[in-house]
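Colleague: could you look at this predicted model? Sequence included:
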Amino acid sequence: MTDLSCKVLVLGAGPGGYVCAIRAGQAGLDTIIVEKAAPGGTCLNVGCIPSKALIHAAEQFHTVAHAATGHSALGILTSSPKIDLAKTMSWKDGIVRQLTGGVSGLLRKAGVRKVDGEARILDGKTVEVQTADGLLRISCEHLVIASGSVPIEVPSLPFGGDILSSTEALSLETVPETLAVVGGGYIGLEIGTAYAKLGAQVTILEARPQILPQYDSELSRPVQARLKALGVEVHLNAQASLYANGVLQVKTSDGDLVVPAQKVLVTVGRRPVIADCGADSLGLDMQGRYIKINGKCQTSMREVYAIGDVTGEPMLAHRAMAQGEIAAAMIAGEAASWEKRAIPAVCFTDPEIVVVGHLPDEARAANADAAVATYPLRANGRAMTLERTDGFVRIVHEKKSGLVLGIQAVGAGVSEFAGEFALALEMCATLTDIAATIHAHPTLGETVQEAAWAGLGKALHA
């Protein structure tokens, strides 16, 4: 057995882990990061980036296929479009390799040593790693657990064969004729919509009364309307029970269904990787199934930190990155703590949804002075030129002060609003701040300014 030692040991090279390791290395700390797969974690390899690549390819194909029907309002005509999904996946894999290679380069530049292998925690200072060359033991002064999460498996629908997790769904080389998606959250809707645009007959099965149940019905309604327009069947209050011979048995409040499905995609959530890496043996304080941390990303054990999905919701790459910065700063002896007012969440559905801060009902429950201002995309010139006027921008604010409590939008391309929305909350912006800021014309961003004007009772173009 070979032994190594270091000041900082990071378990997991996902967004949180690699950011933490880079920052620790930049601070001059002797740092080792352990990862059993390619750097970048789920997000870069089998999650955020691959899914967005598939979504983009599907949208491009759908646009051409629509033009082939002769119904394009733009006068564009084409014929018999086809998709070579294997080539699409090769293009997607190239993007992934470029990004993961970039992360590896950044780790080297920061002086971080990378160990390839599967780690198991022995105690708060020692980890064993099974590498291709044998067992390696690493001792450290500071341990950072950034082991991420994996898809949850439904007992009656175990992964394998034609039952897919998001990982396998993002690597198919042919478009299935029929696809059943178990779970109407953002992952299932993003991938399901992409395959519908590629020509699959898609059926969405959601156990609750609404798709995207974490959001209000006003936000999810345009997405449901678009799914219908794309020919996607959506069944709510539906529980998938058994899959055999290309048929999925489903129980609903209206009776039993039989859903033809060449492939079944199960997206019912993710679970933290804790026991899998031995972190459960440390006896850390827990918060439900997640590792409990304080505002400095410290666990209940001295010099043991946890960041990213193992610490709970929201399981978002950018949250993990921010936590990685805090953990590295703490280990380097700098003052750091979680003081974020807003974490943007984006659904790359069609249309897209971006949510920052309080939703209307949340704001009203906490503040009787809360109000909502909305501006429709159908009144925006840029949205009209893009042929996508479904959706709106919504600002939740205090009536008296105008303080912004939350901003949400649903519409094509609104994911790019996430930065402005988050900045507004972080800077404690008011309606007047947003309304008085010049927004370029013609852009979709003007809708944010227009919503602020509406909230001030001075609506301009509505």
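Modeller: Sure thing, it's come through.

Colleague: from here on, contacts and neighbour counts on C-alpha atoms
Modeller: Will do.

Colleague: could you identify the longest strand within this protein?
Modeller: Criterion DSSP state E: the longest strand present in the chain is strand 134-145.

Colleague: which residues are in contact with it?
Modeller: 1-12, 17, 124-130, 279, 303-307, 310, 327, 331 (Cα atoms under 8 Å, 6 or more residues apart in numbering).

Colleague: next, the buried residues of the helix or strand encompassing Ala180.
Modeller: Ala180 is located in strand 178-182, with elements delineated by DSSP states H and E. Neighbour-count burial for strand 178-182 flags Thr178, Leu179, Ala180, Val181, Val182 (criterion: 16 or more other Cα atoms under 10 Å).

Colleague: just to revisit the earlier point, buried subset of the contacts of strand 134-145?
Modeller: By 16+ other Cα under 10 Å, those give 5-12, 17, 124-130, 279, 303-307, 310, 327, 331 as buried.

Colleague: presented hereafter is structure B, for comparison with structure A:
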Amino acid sequence: MADVEKKDTVIIGAGPGGYVAAIRASELGQKVTLIEKSDTLGGVCLNVGCVPSKALIQAGHRLEQAEDGSTYGISTKSATIDFKKTQEWKQTKVVDRMTSGVQMLMKKHHVDVVNGEAVFLSDTQLRVMPTGEKQFMSTDTGQTFEYNNLIIATGSHPIQIPNFKFEGRVVDSTGGLNLPEIPKEFVVIGGGYVGTELAGAYASLGAHVTIIEGTKSILPNFAKDMVSVVLKKLKKKGVDVITNAMAKKSEQDDKSVSVTYAVDGKETTIKADYCMVTVGRKPNTDTLGLEYTKVKLNDRGLIEVDNQGRTASEHIWAVGDVVPGAALAHKAFAEAKTAAGAISGEKTANDWLSVPAVCFSDPEIATVGYSEAAAKDKGIKVKTAKFPFAGNARAVSLDAPDGFFRLIYTDDDNKNVVGAEAVGFEASTMAGEMSIIVNDGMNVEDVALTIHPHPTLNEPIQESADIAMGLPTHV
């Protein structure tokens, strides 16, 4: 076996948590080694997740706009799409550009990038083998590192359900993003963030989409009145949404796939060109050799950490999809900076309450902090103030009047904002301001006195605060 190499800070995984941790650790004076098993940096989000999915969503919106401009008095001829070129644009102009940017950042920050798969030998040592060769741990083909501190940022992978093996015309979200053609019929199993986003994207591109969801509603983590706005738009696109449905089996040939599902015990089979399964993700923790460390896992395979990302091992930290909480890239960004700072002795801490959650559905949903129901569950007495986008000049001029903004604030003299919610055109652009409001503990008067430019989509934030003050302006 090769000699042991001494390392300062080692990071496993070059996704959002890993590469941001590498940057921050380097900025704080740590000598960083970044281990990544794939041949590209950026992780799932950048390569086969949130970034390329937004590219397809944008392509779908552009096609819809090109096909019908009659609302604005514009006569357009029938638009066509070359999906091969769309996929090439998504890969070369979006994904490849962003991943090359991450590579540049690693060089700029003098991060040593090592390609391979890591397995722990102890709390202070690990072995890195060429990808796919971990079974040959006794050979001399790998490297052994001894480190002062280590951050686990290995991400997650799609859950596979019985009778829906990911092969051929049954795909996971990665396969769904890289279909060779726009399907005429497309079945999506799972109506969470990813399923709803890609269902809407392919419907915009011309596919007839069927969503099969096991619970009573798609997007079950959002308030019912917000989801109803999204459902209205999905139905307008021709999407069929089947809830309380259990996917039973799939059968395929070289031309189609048949999907059988059951509702109240009654089975139905539908045929499609492709079936995409998006029922959740599992943390990548089971092959790391964590049993040779003091790191503790919960019953879902997630790593238990404190509010700095520190595990039960004094040398090991963890961030991103491998720790409890929402599996969001921006949450991983924040946790990465916190962990890197803590290793350098900074008094950092994570604040998960103000982490924005965004679904790039059509229209988009954005939330921060407590919902009304969650606040009440915590014993917090709250009131809400809601302003419709139909009363916002910018939204109306964009022909996007559907949706609303809502503030959740304490039912007392302080009227502190504990949550904010938006559903509507480009609601994601409001999430940053929403996070500041909740994170800074602002009250409704603070928000009401913050002058917003007119006409903009962010004005409903101030308008809702006016309503909460009992001084509504445009309603």
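Modeller: Arrived safely, thanks for sending. Please read all numbers here as calculations on a predicted model, not as lab measurements.

Colleague: got a TM-score for the two of them?
Modeller: Here the TM-score for the pair of chains, by TM-score structural alignment, normalised by the length of the first structure, is 0.96; 458 aligned residues with a Cα RMSD of 1.5 Å.

Colleague: the longest strand of the first structure vs the second structure - mean distance after superposition?
Modeller: Its aligned residues in the second structure lie a mean 1.6 Å from strand 134-145 of the first structure after superposition (mean Cα distance after the TM-score superposition for the first structure).

Colleague: now that strand: which residue numbers in the second structure?
Modeller: Using TM-score structural alignment, the residues of the second structure aligned to strand 134-145 of the first structure are 141-152.

Colleague: residue ranges of the helices in the stretch 51-200 of the second structure, please?
Modeller: 83-89, 96-108, 173-177, 193-204 (DSSP state H, counting those that start in this stretch).

Colleague: format these as TSV; extra columns: mean neighbour count and distance to Asp68 of the second structure.
Modeller: Converted to TSV, the helices of the stretch 51-200 of the second structure look like this (neighbours: other Cα atoms under 10 Å; distance: least, Cα to Cα, whole Å):
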stretch	mean neighbour count	distance to Asp68 of the second structure
helix 83-89	14	19
helix 96-108	16	31
helix 173-177	20	25
helix 193-204	26	12
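
Colleague: let me have those in a markdown table, adding distance to Asn163 of the second structure as columns.
Modeller: Listed next are the helices of the stretch 51-200 of the second structure as a markdown table, based on distance: least, Cα to Cα, whole Å:
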| stretch | distance to Asn163 of the second structure |
| --- | --- |
| helix 83-89 | 29 |
| helix 96-108 | 34 |
| helix 173-177 | 17 |
| helix 193-204 | 19 |
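
Colleague: quick one, which of those is nearest to Asn416 of the second structure?
Modeller: helix 193-204 (29.2 Å; Cα to Cα).

Colleague: the closest one packs against which elements?
Modeller: helix 50-67, strand 185-189, strand 208-212 (3 or more Cα pairs under 8 Å, 6 or more residues apart in numbering; DSSP states H and E).

Colleague: and the counterpart of Tyr72 of the second structure in the first structure, how many residues sit next to it?
Modeller: Counting by TM-score structural alignment, Tyr72 of the second structure corresponds to Leu74 in the first structure. By the measure other Cα atoms under 10 Å, the count of residues near Leu74 of the first structure is 9.

Colleague: what do you get for the one 4 residues further on?
Modeller: Residue neighbour count, defined by other Cα under 10 Å, stands at 12 for Thr78 of the first structure.
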